[in-house]
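A.B. asks: Can you look at this prediction? I've put the sequence above it.
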Amino acid sequence: MNVKMQPEYKPDTTGATLAPVVVPASPETRMNSTDQRLHRQVLQDRIFRGVTRFFAFFVLALLAGIILSLLVGAWPAIKEFGLGFIVNTEWNPVTGKFGGWNSIRGTLLSSFIALLIGVPVSLGIAVFLTELSPVWLRRPLGIAIELLAGVPSIIYGMWGLFVFAPWFADNVQPWLTESTANIPVLGTVFAGPPMGIGMLTAGLILSVMIIPFVSSVMRDVFEVVPAMLKESAYGLGSTTWEVVWNVVLPYTRNGVIGGVMLGLGRALGETMAITFVIGNAQQPISSLFDPSTSISATLANEFTEATTVLHTSSLIYLGLLLFVITFIVLMMSKVLLLRMQRAEGKQS
């Protein structure tokens, strides 16, 4: 009798594992996965757009809130003095008569002096760093200039009051008075006792403060000019001045104007440095050596000492006017840029 024996089972001791069997996903599963991914991407895009829209409208709402709060705070002065507050020169907290022209004039004049001195110096610094300076000197010199932007304004004010103003009164103001005495207009502009502090000193300190900002912006925009354009101009025999004037400045015109506007905004809103050196006098001036005041200096000096509602409201009215001046300046710069762009389109 033949008995068929079953083969003996021996376990695998080699340690090998069986490869997993991959079951292909069905078309329905792949479609569901794709739909989920698309749904997730659409949801993320909606969240992103909503968050960015919220931030944009939040800034507009914040701006509207600032304007509204200034209007509410300045309303008693607006109701009392009206638009005549802008041209009135009287500022007397004792009698309750307030006018903002002295402060407005000081703000505009000091900012104009700062731009008149600071912009050419900044342009020269930017041109030197990008076109003339040795390579090994560009980085340390650029860093040194940018470090001036980090100096607190109160340090500039203290330096201007205790160091610059005495030196300016002893060495520069007498020379300016003597040199311009016989010149019709300049003789009046630079007349007066050399006291050190005054409108001209404030403008000079502001010019030093805006130079780092304007020169940094100009240097950055000059560096983005394609090297091919400058090399082509040099290859045609142009000098460095011709390259800068005919190639670099036209190519970076918008950036240069933006840098100037940045410096102007810095000068218009400066407070502590101006307060130290402008003289803080609510009076008409006949020369740049006379002490004067600005909107920011008036606010810094008198806001904590204002005891009446009308006095406080007049100070807030000055703040509102400073806001309007800054807005007008920015709007004018934008209009200028648009006109320049249109002129370039017509030329092309």
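C.D. replies: That came through, no problem.
A.B. asks: switch to C-alpha atoms for all contacts and neighbour counts from now on
C.D. replies: OK.
A.B. asks: so where do the helices sit in the stretch 1-150 of the chain?
C.D. replies: For the stretch 1-150 of the chain, applying DSSP state H, counting those that start in this stretch gives helices covering 27-81, 84-87, 101-127, 135-147.
A.B. asks: again, but for the stretch 151-300 of the chain
C.D. replies: Using DSSP H, counting those that start in this stretch, helices in the stretch 151-300 of the chain cover 153-159, 165-167, 173-179, 186-189, 199-223, 227-235, 240-243, 249-251, 253-269, 272-277, 295-302.
A.B. asks: got a markdown table for these, with distance to residue 329 and mean neighbour count too?
C.D. replies: Converted to a markdown table, the helices of the stretch 151-300 of the chain look like this (distance: least, C-alpha to C-alpha, whole Å; neighbours: other C-alpha atoms under 10 Å):
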| stretch | distance to residue 329 | mean neighbour count |
| --- | --- | --- |
| helix 153-159 | 23 | 17 |
| helix 165-167 | 30 | 18 |
| helix 173-179 | 31 | 16 |
| helix 186-189 | 26 | 17 |
| helix 199-223 | 16 | 25 |
| helix 227-235 | 33 | 13 |
| helix 240-243 | 30 | 15 |
| helix 249-251 | 22 | 16 |
| helix 253-269 | 8 | 21 |
| helix 272-277 | 20 | 25 |
| helix 295-302 | 16 | 20 |
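A.B. asks: let's bring in a second model and compare:
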Amino acid sequence: MPRLGQPSEPGPDPEGVDEARRAPRGKPEPVDRLFRGTLRGSGALVLAIMLLVGVFLTYRAAQALGVAKGSFLSTSAWEPDSHHFGIAAVLTGTVLIGLTAIVIAFPLALGTALYISEYAPRKLKRTLVSLVDLMAAVPSVVYGLWGAFLLQGKVVGLSRWISTYFSWIPIFKVDGADPGDPLQATTVYTSSTFIAGIVVALMVTPITCSVMRETFSQAPAGEREGALALGATRWGMIRAVVLPYGRGGMIGGTMLGLGRALGETIAVYMIISPVFAVQPHILENGANSVSALIALRYGSASNFGMSALMAAGLALFLMTLVVNFIASSIAARSRSGAGTEA
């Protein structure tokens, strides 16, 4: 024991011990090196494939882009054999279909995710998760058949009602339609951007819901219990804790769904009536998209026409790549709890 007045000997440094325990080994095990190399190789392979796809599309589209140059983004017509072509019309249609789908899919996905994570009984939760995931496994052609032969006839009345009372909004205006004429043909409302957007919305809802549900389930249990202990209702707790915490997941999931909606092909192709003009009225007959254009003209395209289709595919590839990259970044931040107030 140390004498009185003499300083005691310093004891062991717990921090140093902890740092020594946490220090990595000098030489990793062979299994660790193999695992690390496999992960790095897989990541590099994915990046290499994406790069090769972009290089291939650029190489095949070079001939058409060299002829069209700046007019490729501003021309609505599609006549590649006469060197008069562009993606202004199909790009506008692609964006409108995607935005229509997201506007419809967002409340569906949000409500479903909140019910599964916050309200559903434990026994029912697993079944609901399986059913939502099963929606993503349904082939696109099945959605297209359902939309073309069943949904389209049921939605015409809704399209007419929206056009009648909200035609003062430009996107809901239908040229050639007379709301006061009960004998007005319904064909002016069929094969529209609105109907295609509804079908695509059901296709992107599962992935959007999955991201939201995963984020909501990671909300801190302590803050949930604290809100309830202070007298908050279940909805009050969700509004004060779950929704702020899951804001990043909501944004990321929505943008992931948008990336899927922009590239949807078969279902859109089966529903729309292709037009090669900028069509800003989503309720009106006639629409188009980049993917539907490629599916429509691929079989009969000449060598130069194929180059033009590759150029359209390159534009869609770059647009969806940017959207998905931003969505993945936001979703990754939300999973780690970064960037949230909760």
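C.D. replies: Done, it's in. Given the structure is predicted, the values throughout are model-derived calculations rather than measurements.
A.B. asks: Let me know the TM-score between chain one and chain two.
C.D. replies: The TM-score (TM-score structural alignment, normalised by the length of the second structure) is 0.80; 307 aligned residues with a C-alpha RMSD of 3.1 Å.
A.B. asks: Let's have the helices of the stretch 151-300 of the first structure in JSON lines, adding distance to residue 321 of the first structure.
C.D. replies: Below are these laid out as JSON lines (distance: least, C-alpha to C-alpha, whole Å):
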{"stretch": "helix 153-159", "distance to residue 321 of the first structure": "22"}
{"stretch": "helix 165-167", "distance to residue 321 of the first structure": "29"}
{"stretch": "helix 173-179", "distance to residue 321 of the first structure": "32"}
{"stretch": "helix 186-189", "distance to residue 321 of the first structure": "27"}
{"stretch": "helix 199-223", "distance to residue 321 of the first structure": "20"}
{"stretch": "helix 227-235", "distance to residue 321 of the first structure": "44"}
{"stretch": "helix 240-243", "distance to residue 321 of the first structure": "41"}
{"stretch": "helix 249-251", "distance to residue 321 of the first structure": "34"}
{"stretch": "helix 253-269", "distance to residue 321 of the first structure": "11"}
{"stretch": "helix 272-277", "distance to residue 321 of the first structure": "18"}
{"stretch": "helix 295-302", "distance to residue 321 of the first structure": "9"}
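A.B. asks: So which of these is nearest residue 70 of the first structure?
C.D. replies: Residue 70 of the first structure sits nearest to helix 295-302 of all those, at 13.6 Å, using C-alpha to C-alpha.
A.B. asks: now the angle from the helix or strand just after that closest one to helix 27-81?
C.D. replies: Proceeding N to C from helix 295-302 of the first structure, the next assigned helix or strand is helix 309-347, under DSSP states H and E. Helix 309-347 of the first structure runs at 120 degrees relative to helix 27-81, counting by axes from the mean of the first three to the mean of the last three C-alpha atoms, to 10 degrees.
A.B. asks: Could you check the angle helix 309-347 of the first structure makes with helix 101-127?
C.D. replies: 40 degrees.
A.B. asks: Only the buried residues of helix 309-347 of the first structure, if you could.
C.D. replies: 310-323, 325-326, 330, 333-334, 337 (16 or more other C-alpha atoms under 10 Å).
A.B. asks: re the thing from before, looking at the helices of the stretch 1-150 of the first structure, which is closest to residue 181 of the first structure?
C.D. replies: Minimum separation from residue 181 of the first structure across these (C-alpha to C-alpha) falls at helix 101-127, 20.6 Å.
A.B. asks: Relative to the second structure, what is the average displacement of that closest one?
C.D. replies: On superposition with the second structure, the mean distance recorded for helix 101-127 of the first structure (mean C-alpha distance after the TM-score superposition for the first structure) is 0.8 Å.
A.B. asks: cool, and stretch 313-332 of the first structure?
C.D. replies: Using mean C-alpha distance after the TM-score superposition for the first structure, stretch 313-332 of the first structure ends up 1.4 Å from its aligned counterpart in the second structure, as a mean over the superposed pairs.
A.B. asks: Residue 198 of the second structure pairs with which position in the first structure?
C.D. replies: In the first structure, residue 198 of the second structure lines up with residue 204, judged by TM-score structural alignment.
A.B. asks: Could you find the closest non-adjacent residue to its match?
C.D. replies: Counting by C-alpha to C-alpha, 6 or more residues apart in numbering, residue 204 of the first structure lies nearest to residue 114, which is 6.0 Å off, once chain neighbours are set aside.
A.B. asks: which residues touch the corresponding residue of the second structure for the one you found?
C.D. replies: Here residue 114 of the first structure is matched to residue 101 in the second structure, going by TM-score structural alignment. Taking C-alpha atoms under 8 Å, 6 or more residues apart in numbering, we find residue 101 of the second structure in contact with 197, 198, 199, 200, 201, 202, 204, 258, 261.
A.B. asks: can you put those in TSV and add distance to residue 87 of the second structure?
C.D. replies: Shown next, in TSV, are the contacts of residue 101 of the second structure (distance: C-alpha to C-alpha, whole Å):
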residue	distance to residue 87 of the second structure
197	20
198	23
199	23
200	21
201	23
202	26
204	24
258	19
261	18
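A.B. asks: out of the residues you listed, which one sits closest to residue 19 of the second structure?
C.D. replies: Nearest member of the contacts of residue 101 of the second structure to residue 19 of the second structure, counting by C-alpha to C-alpha, is residue 258, at 45.7 Å.
A.B. asks: Report the contact partners of residue 90 of the second structure.
C.D. replies: Shown in contact with residue 90 of the second structure (C-alpha under 8 Å, 6+ apart): 76, 276, 277, 278, 288, 289, 290, 293.
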